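1. Structural data only, the sequence is not supplied:
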């Protein structure tokens, strides 16, 4: 999602600020070498706060345009279209070197890797080539950026189940790409959006076609990959789908939405995270080719359409045009936000398993299910609970974006509040000492009522959101 305030002169609109929370021991929070602890509730990022005050992000009053989280790294686009990165760089996810980097004013001396990973720094090579970024996406160790002309730059590396897979699969190429690089197959393509799973990428072209590449061991690329030739999956291929308007991804599963509002899913389905019906192949642990999720057809949504999809390791969130949120997949850690699942379904989702069978099975919900949110806060009731009974249609508190982490989630409401739920034992829920939230719960933090939340990101162990002063 682009900055909704972009195009308005900086002096006439508030800058977007960055808030962070979660685990920071691997530099995910970008606060420097002395700030690696967990942050239990959302906290204004002091480095970017100072950068905004000093006009370093695009002049006086300029802030952040876009931000995203990877597994353990973060990417931010400022109002000049420059990308800042921080976090773990073991597999080149930051787009810049963090080892053996000389200090310009001290001949023979080098920056400490910890310093270069724990604080925001520019991806300078993109600045040097005049790449004006408009959006970014990130997986565990892969990062992708899209510029104003629809061109892509990629960096990092992909992993498979047995270790490092590589970057582009070409003979003689390095397995890790430390600086952003174009992809040769895309010389004639222009793109409009991106999505990343743990180790795969989807890129949508201006003419509605979807390219996919990365690790394909769980069919997340929408095609069969021969194990002995799994590096072939690093070469992008185009799906047969046409007239696609949006793409989304979970860790190992993928989605596309076409112009008619039809949702297609493929990839890992071990916890029914694709939402594909049993009669369409949804009883299988892997969906090998794009298959329609018929439960989310506009005919089943009162004519509304799914407009955004975000998945975690074994669950998925679907945002509908009227602000409703549906969820499916794993639910034993409250990933779906629908409260405790009283009865566990069998593989076909058609009967309750015996207690003996349940003892070694996990709970899941196979059919996309409507998630209930608390009402919009009011001066009289700033922290209302989720109402009893079935969720309302249309929703009482419409959502503007959803963001799935590994086992936790964030949702931003149209009213400018952020909610979290699921499981997070490293403070990634942003709810203080709470490690579980059965249902969407509004985040409370210092001076929180003074901020309007615009967008968010859920990483593996950390989360972010962008907000403007009210």
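-> That came in fine, so what should we check first? Since we're looking at a predicted model, the values are computed, not measured.

2. drop to CA atoms for contacts and neighbour counts, all remaining ones
-> Fine.

3. ranges for the helices of this protein?
-> Using DSSP state H, the helices of the chain run over residues 46-53, 113-118, 124-128, 355-358.

4. Are there helices or strands packed against the first one, and which ones?
-> This points to helix 46-53. Under the contact criterion of 3 or more C-alpha pairs under 8 Å, 6 or more residues apart in numbering; DSSP states H and E, helix 46-53 touches strand 17-22.

5. can you check the second one too?
-> Here helix 113-118 is seen to pack against strand 83-87 when contacts are counted using 3+ C-alpha pairs under 8 Å, 6+ apart.

6. wait, residue 295 sits on residue 369?
-> No - at 9.5 Å, residue 295 and residue 369 do not qualify as touching, with contact defined as C-alpha atoms under 8 Å.

7. follow-up on the earlier one: so can I have a markdown table of the helices of the chain showing distance to residue 267 and mean neighbour count?
-> Below are those laid out as a markdown table (distance: least, C-alpha to C-alpha, whole Å; neighbours: other C-alpha atoms under 10 Å):
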| stretch | distance to residue 267 | mean neighbour count |
| --- | --- | --- |
| helix 46-53 | 38 | 16 |
| helix 113-118 | 33 | 21 |
| helix 124-128 | 33 | 15 |
| helix 355-358 | 25 | 11 |
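
8. And those: which comes nearest residue 243?
-> Nearest to residue 243 among these is helix 124-128; the distance by C-alpha to C-alpha comes to 30.8 Å.

9. what's that closest one in contact with?
-> For helix 124-128, the external contacting residues (C-alpha atoms under 8 Å, 6 or more residues apart in numbering) are 82, 83, 96, 132, 179, 180.

10. can you do 7 Å?
-> Applying C-alpha atoms under 7 Å, 6 or more residues apart in numbering, the contact partners of helix 124-128 are residue 82.

11. circling back: pipe the helices of the chain into JSON lines and attach distance to residue 432 per row.
-> Converted to JSON lines, the helices of the chain look like this (distance: least, C-alpha to C-alpha, whole Å):
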{"stretch": "helix 46-53", "distance to residue 432": "20"}
{"stretch": "helix 113-118", "distance to residue 432": "23"}
{"stretch": "helix 124-128", "distance to residue 432": "36"}
{"stretch": "helix 355-358", "distance to residue 432": "32"}
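
12. Alongside the first one, take a look at this:
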């Protein structure tokens, strides 16, 4: 069980306020305006100045020009192979795409960027007047009459931000998301009334527009015709949106009536590609109109939703996390390997665990990261290659694992400009050596646990089968082996019980033989002594 008490600290440098996940890298933004990255370094997506993989969170160094003050970041976003950061002065910083240095995008107009988003090969920004800007691989009307795309749709490379003129004039874009080739924007029209959010504060009910490639129905418009201009998605009371590669998820308020605890009730709607169960509808069929994920609990409020390449995750205000899609909702794709029988795709929501005070969930191509404990702890699971889970190794994780946070190199560091020298290279090296020692001890304990598990249960130990149910926890917080043994015997068929009987008869016979040999040795020793 991944629940834990929140740390007693108000240190903004250790509090994560936002996370973003790309194809195989992760970004984290702290309360004091710094950005950290880890995972695959190819194309310079980590912003460290190299293409080296990083198994632990490392700081992204932003270098202001001239005598400008240090930069404070207020937003982050991750595409497949690139990253974005938004500074408090409205400037957008970008890195990746085989460029290992930071680039700065400044608008020449008298506007300030307030929000950023990325997905696939495109980037988006919302300005202070609600205007939407887009660059990268942008869905646009094709000027090529021979285009094979329906409706004249094509992807056009734009090397500078361009405005989306269709969403101008009285429509303020509040939130936006994009997949590989489609965009969904949530707009507020004419200052509609607001609805209280589950965790407090105000959240507007928004109207969704979508456009781009629609070959799997990911636009939610009831057909599979691609669009070059935004069209309204027939949903209401939407307050959150996320896009996978070829599917979309929306969160909306169920009704205006609050639950017993004074919070609103949520509905998660999904549409688009369903081949791997990423829609959570219980099938692998694709759908072109929003349909609710019915197997989620009725009386709950969802605080976050995110879509990976072929999986989806949601988090409730009470701390429950559900995932569905490829490989048991873990998103382990496209070449996941398992020991034994593959888990299979999850066509319905699967509970992952319960967390204390969750903040946000982010899904990469094949991994998931969760911010919990009000921002002071990070958990991750899924495919671990390139160190994308931030746990220090590259092993896949079938259950939530704790991310090394705060980073070793930052636990005693002062200002970003290096004014504090409490942490030096020797201290970091010693900490890394300690981590290696702990890792070796963990490996030895894992092998020992495997041996004991085999002796007790008569089958190999598999980490992803560890129970997370609170009913299997003993009062001390550990796993209740006796309870697990009892339930295993109860659920075992006749063949398995006979196999266990033979196993323990053999073990008992071995013990009796050893006892007899020991007794004979003692008698011989006693006779010789006399």
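-> That came through fine. Computed from a predicted model, the values in this text were never measured in an experiment.

13. So after superposing, what's the score?
-> The TM-score (TM-score structural alignment, normalised by the length of structure 1) is 0.67; 344 aligned residues with a C-alpha RMSD of 3.1 Å.

14. one step back: wait, which of the helices of structure 1 is closest to residue 31 of structure 1?
-> Between residue 31 of structure 1 and the helices of structure 1, the tightest spacing by C-alpha to C-alpha is seen for helix 113-118, at 6.2 Å.

15. So what's the gap between the closest one and the chain middle?
-> Counting by C-alpha atoms, centre = their mean, to the nearest Å, helix 113-118 of structure 1 is centred 24 Å from the centre of its parent chain.

16. repeat for stretch 137-149 of structure 1
-> 11 Å.

17. Can you list the buried residues in that stretch?
-> Of all the residues in stretch 137-149 of structure 1, those buried under the rule 16 or more other C-alpha atoms under 10 Å are 137, 138, 139, 140, 141, 142, 143, 144, 145, 146, 147.

18. That stretch maps to which residues in structure 2?
-> Counting by TM-score structural alignment, stretch 137-149 of structure 1 lines up with residues 117-129 of structure 2.

19. got the end-to-end distance for that stretch?
-> Using C-alpha to C-alpha, to the nearest Å, the end-to-end distance of stretch 117-129 of structure 2 comes to 17 Å.

20. Same check on stretch 70-87 of structure 2?
-> In stretch 70-87 of structure 2, first residue to last residue: 10 Å (C-alpha to C-alpha).

21. same question, stretch 336-351 of structure 2
-> Separation of the first and last residues of stretch 336-351 of structure 2 by C-alpha to C-alpha is 21 Å.

22. Can you tell me the centre-most residue of structure 2?
-> residue 368 (2.6 Å; C-alpha atoms, centre = their mean).

23. Counterpart of it over in structure 1?
-> Using TM-score structural alignment, residue 368 of structure 2 pairs with residue 409 in structure 1.

24. Look up how far residue 147 of structure 1 lies from residue 245 of structure 1.
-> Distance check for residue 245 of structure 1 against residue 147 of structure 1: by C-alpha to C-alpha, it reads 18 Å.

25. for residue 165 of structure 1, same thing?
-> Separation of residue 165 of structure 1 from residue 147 of structure 1 (C-alpha to C-alpha): 27 Å.

26. Over to residue 19 of structure 1?
-> To residue 147 of structure 1, residue 19 of structure 1 is 25 Å away according to C-alpha to C-alpha.

27. Which residue lies nearest to residue 67 of structure 1 in three dimensions, sequence-adjacent residues excluded?
-> Nearest residue to residue 67 of structure 1 in three dimensions, chain neighbours excluded: residue 76, at 4.2 Å (C-alpha to C-alpha, 6 or more residues apart in numbering).

28. quick one, what contacts the residue mapped onto that neighbour from structure 2?
-> Aligned by TM-score structural alignment, residue 76 of structure 1 pairs with residue 85 of structure 2. Residue 85 of structure 2 is in contact with 73, 75, 76, 77, 92, 93, 94, counting by C-alpha under 7 Å, 6+ apart.

29. which residue in structure 1 lines up with the second one?
-> Pointing back at residue 75 of structure 2 there. Taking TM-score structural alignment for the superposition, residue 75 of structure 2 sits opposite residue 66 in structure 1.

30. quick one, what contacts its match?
-> With contacts defined as C-alpha under 7 Å, 6+ apart, residue 66 of structure 1 is in contact with 2, 3, 76, 77, 135.

31. Aligned to residue 449 of structure 2, what sits in structure 1?
-> Counting by TM-score structural alignment, residue 449 of structure 2 lines up with no residue in structure 1.

32. And for residue 449 of structure 2, the neighbour number?
-> Using other C-alpha atoms under 10 Å as the criterion, residue 449 of structure 2 is surrounded by 14 other residues.

33. try residue 189 of structure 2
-> Residue 189 of structure 2 has 14 neighbours, counted by other C-alpha under 10 Å.

34. Now it: closest residue in space, sequence neighbours ignored.
-> Closest residue in space to residue 189 of structure 2, ignoring its immediate chain neighbours: residue 171 at 5.0 Å, by C-alpha to C-alpha, 6+ apart.
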